[in-house]
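A.B. asks: just need the structure, nothing else, for what follows:
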Amino acid sequence: MNQTGRIHDSLTIAMDKKLTQLSNNYRHEPFIHRVHDRLRRQNERAYEPELLSIGPYNRGKPALQVMEKHKHRYLQLLLQRRGESSVDRYVTTIRALEERARGCYEEDIDLYANDSFVEMLVLDGCFIVELCRKSENKSLADHRDVLFKREYLHHLIWRDMLLFENQIPFFVVDELFNMTKSTQEDCDKRTMVDLLLLFYNNTRKYYHYHTKFSGKNHWLQNASHGIDSGDVKHVLGLIHLHLFKLSLSSKQSPDRNCDSSVRWEFIHSTTELREAGIRFRVKHDSSLFDLTFSNGMLEISLITVDTKTECLLRNLIAYEQSLGNNDLKMVTDYVTLLYCIIKSPKDVSLLRRYGIINNMVGDDEAVSNTYTNTSSCVFVSHDRFCYKEVFNEVNAHCRQRRNIWKAKLRRNYFNSPWTVISFLAALFLLMLTFLQTLVALVPNLAHLHAALVT
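C.D. replies: Just a heads-up that it's a prediction; the model follows:
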């Protein structure tokens, strides 16, 4: 065979090998990705862990090494509590899941030496399980456990657990939970979904469900909202799925039919809507995404804004952008809604006075910037926008001239108690003047009538 033939053969072999590897990699659709550069450039810190590394993408970063010691400590305490002296059982189980777990990542994970990938899954998975257990049952926490002596760390840890790039497959966490389940957890039919949502509840005080139920296990059934572990991809995906379930269970949830034939336009800011006669009211006992409009009243669920809000929204949006085109993008649409009605600190001030915004950052401009900045990373589907029907109703109301006149009258003459009092006083004086004139005219009219008769 000539030189050209040998080159051709070697090239064929190399290309066939790459295609075979590519085929193997795509046996399962990956769902743990890197953040797109376009999103990262807008706010890199929103996607970077502050304290905790979960999964391979942030593994080994110097600033996160302190938590690695806590992971080993949590694994050691788990073994002691269960009376076990070796991690062999867990390593063997997770090693059997290694290939499946690797296929969940978009990138090839270069952690082969000394079973580094399996070690990472065992340490990270057991840490998540034990952290949630101790959060739900404080008696399990060691008195020397710094993470529970300093509860503010829970907020940082939970924030890092919800980062788009800071994930491991949920089936790994779920397997480790089932392997280490206590007798009480087994009797209560407790799931890893329950524990994670309860940890979310304990960490985020403005959570959207309450555990005031009768019956021993009722709270557990409500906590998971019927979410099956097999439907969960990772921790961030669980919270997204949970919010979606809450929205569907609401009596007044956003439109889920998403008729692609319906045309719609964005609504104006709170200030402009108010000038057009739209009234605002907070919507109690509803899911985060609820928005209703009726008889000129726009009802919006409570919006709590803190220092972690932009980070959470950005990572949820990054997750939604990794989903298929037919999946509803609730958070993306919700951020679009908030960007429409919040264009300035004045809009924030108005919504705060209506009780719709709970401003935990203290600065109205900072709240306005949160949604202005976050909206820059969204891509709204015109056909599947959740709030298109409400937007059309609001815009139709604003176009009615009589509503604009009523709004101007209310703003110019009835915008404070003093203007109302002044109007009533002027009206009273006008009526007195009219009556006085009428009384004065009555005798003259009588004389005129008599003269005409004669």
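A.B. asks: all contacts plus neighbour counts: C-alpha atoms, from now on.
C.D. replies: Noted.
A.B. asks: which SS class is the residue nearest to Asp255 when sequence neighbours are not counted?
C.D. replies: Distances taken as C-alpha to C-alpha, 6 or more residues apart in numbering put Cys386 closest to Asp255, at 5.2 Å, once the chain neighbours are dropped. Assigned with DSSP: H, G, I helix; E, B strand; the rest coil, Cys386 falls in the coil class.
A.B. asks: another for comparison:
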Amino acid sequence: MTTTYELRIRNDRHVVDIAAPDMGVPATGRNSPNQTGGGEIHTEWLRELTSVPRNAAVLKDLISRTPALWFLGERPATILRPRSRRAGVKGLHEVRAVAIGPYHRGDRGLAFDDESKLPFLRYLRGQCGLDLEECVAALGAARGSFRDEFADDAAAADLLRDEEKFVKMLLLDSSFVLVFGLMFGRPGSRVNGAAASVTREHFVLHSALAQHADEIRLDLLVLENQVPFAAVELLAASCRRLKLRSVEELVLGCFDSICPRRAHGKVDLETTDARFCHILHLFHWSRVPENKYRVLSMPLKLLEAEPEPERRIPCARELQRAAVWFRKPSLDTEGTIRGGDLDMEFWTAAASPIALMSIPSFHIFPYTAALLHNMVAFERHFHWAHGVCATVHVARMEGLVRCPQDAALLRRRRVLGSVKCTDEEVVDFFRGIGVEATGVRMPEEYGEMLAAVARHRRRRARRWCGDFILHFLPSPWVAVSLAAVAALIIVPAMLQTIYTILGYQSSR
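C.D. replies: Modelled structure (predicted):
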């Protein structure tokens, strides 16, 4: 007698399950020798291989290890300590004036501790009509989602687990951020002038903040020194007499004086539906171009097609020798750079021996290293959702500036603007920041530029053109001088010839 099995196939997230035999025949878990032709084959392992719980666990693990599937997995924490190179670059992630969030709560020497934040909360209650009880209730109801924004950290475990301390931290930090935005944000963000009335309390708080305004701006852009932006929005919504067009625009206006500047199309926040995790996320979104640098990895064919030395962009002098001209990017009707301060483009034509590379002016200020460090750290952890624009820009600039002569060339081309550092310090600056970009996956735009530059450099005519310009026309003033000399020699000779011909014809 043969044993008959019924195979029941269920479409449960692409998992096929083999049900237990239920045909009135005992489940022996083995095949009959009559069927197999000899020898018994145990089949208990089939149920283990096709079980739904085991497959679901494996799929969950694959999703957690695949950045491209971030939207299918659990949302990771967005406020964390960037642990790469922390020991040697303490100045790039430390706070100077105020601790926002749990990680720097115990730092000494800060201008604004928890006790100093109480007047900001009282200011919102008195001047903006803050309903404190309603706000605390709303923060407490959402404390679970707010807690998920912070990564686990041994130093901040007690504060994150204690519900009362956690809600108090959210309340005080959100009050500080909101008042700082009201006093130093972009004018016009406040529709209602209720919060702008000048009182003794307003004067004291404004003077205290103005004394440390530059340090506070940098502290609010540190990856581990953040508070969930939804908590700030909830606090603003609880202020009855405060009417804002956009809380994001109010806070982002505090950073208009910080380079890099806003990208094209990121000026008006009222037209976007993006939701921001924290202030650094908001700042990063406002500085990167739209719909670029979002691809997770560079195509392997672009990497395999080029030798090892050409897997990064050539230096500025090598590009100059290959007849590549550097120019500033074009501006739109509003006077802003189309791609922003963190975008580069490369153009070349088959019929032209000259190529163009558009590079925005890169300004190095005392805060630039810390700012780029935090932007690159943000992209390192969240490149799957927010792109790697800052990382690509750092990698390109590191390739362009490899020696002091490269820095001097870009300085003459006004690519490095308002730089107070020496050429050697500029090289060290990009080399130090470039270490942060090591190991980060690059988008297609990076590989496409490398491939276009490599194709341009392989053509002999362009190398000859570059050598001719480098040796005989090293400066635009040389070309102008040659044109002036040619004009002084050729134009009088042509005029003399014309006058001679006219005189001869008139004499006839």
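A.B. asks: quick one, what contacts the residue nearest to Asp255 of structure 1?
C.D. replies: Taking C-alpha atoms under 8 Å, 6 or more residues apart in numbering as the contact definition, Cys386 of structure 1 lies against 254-256, 258, 328, 330, 333.
A.B. asks: ok, and these in structure 2?
C.D. replies: Contacts conserved in structure 2 for the contacts of Cys386 of structure 1, counting by both residues aligned by TM-score structural alignment, their matches' C-alpha atoms under 8 Å: Pro254.
A.B. asks: could you export the contacts of Cys386 of structure 1 as TSV, including neighbour count, secondary structure and distance to Met161 of structure 1?
C.D. replies: As requested, these are exported to TSV (neighbours: other C-alpha atoms under 10 Å; DSSP: H, G, I helix; E, B strand; the rest coil; distance: C-alpha to C-alpha, whole Å):
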residue	neighbour count	secondary structure	distance to Met161 of structure 1
Pro254	23	coil	28
Asp255	17	coil	30
Arg256	14	coil	29
Cys258	17	coil	32
Leu328	18	coil	23
Met330	23	helix	20
Asp333	24	helix	23
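A.B. asks: ok, back up a step: could you find the counterpart of the residue nearest to Asp255 of structure 1 in structure 2?
C.D. replies: Using TM-score structural alignment, the partner of Cys386 of structure 1 in structure 2 is Glu445.
A.B. asks: same thing with Gly355 of structure 1?
C.D. replies: Aligned counterpart of Gly355 of structure 1 in structure 2: Arg414 (TM-score structural alignment).
A.B. asks: could you do Arg102 of structure 1 as well?
C.D. replies: Counting by TM-score structural alignment, Arg102 of structure 1 corresponds to Arg147 in structure 2.
A.B. asks: skip the chain neighbours and tell me the closest residue to that match.
C.D. replies: Using C-alpha to C-alpha, 6+ apart, the nearest residue to Arg147 of structure 2 is Leu160, at 6.9 Å.
A.B. asks: got the contact list for the one you found?
C.D. replies: Neighbours of Leu160 of structure 2 in contact, by C-alpha under 8 Å, 6+ apart: 102, 147, 166.
A.B. asks: distance of the last one relative to Arg105 of structure 2?
C.D. replies: This means Phe166 of structure 2. Phe166 of structure 2 sits 12 Å away from Arg105 of structure 2, going by C-alpha to C-alpha, to the nearest Å.
A.B. asks: what does the second one give?
C.D. replies: Separation of Arg147 of structure 2 from Arg105 of structure 2 (C-alpha to C-alpha) stands at 16 Å.
A.B. asks: tally of neighbours for Ser507 of structure 2?
C.D. replies: By the other C-alpha atoms under 10 Å criterion, the neighbourhood of Ser507 of structure 2 contains 7 residues.
A.B. asks: repeat that for Ala390 of structure 2.
C.D. replies: Around Ala390 of structure 2 there are 25 residues (other C-alpha under 10 Å).
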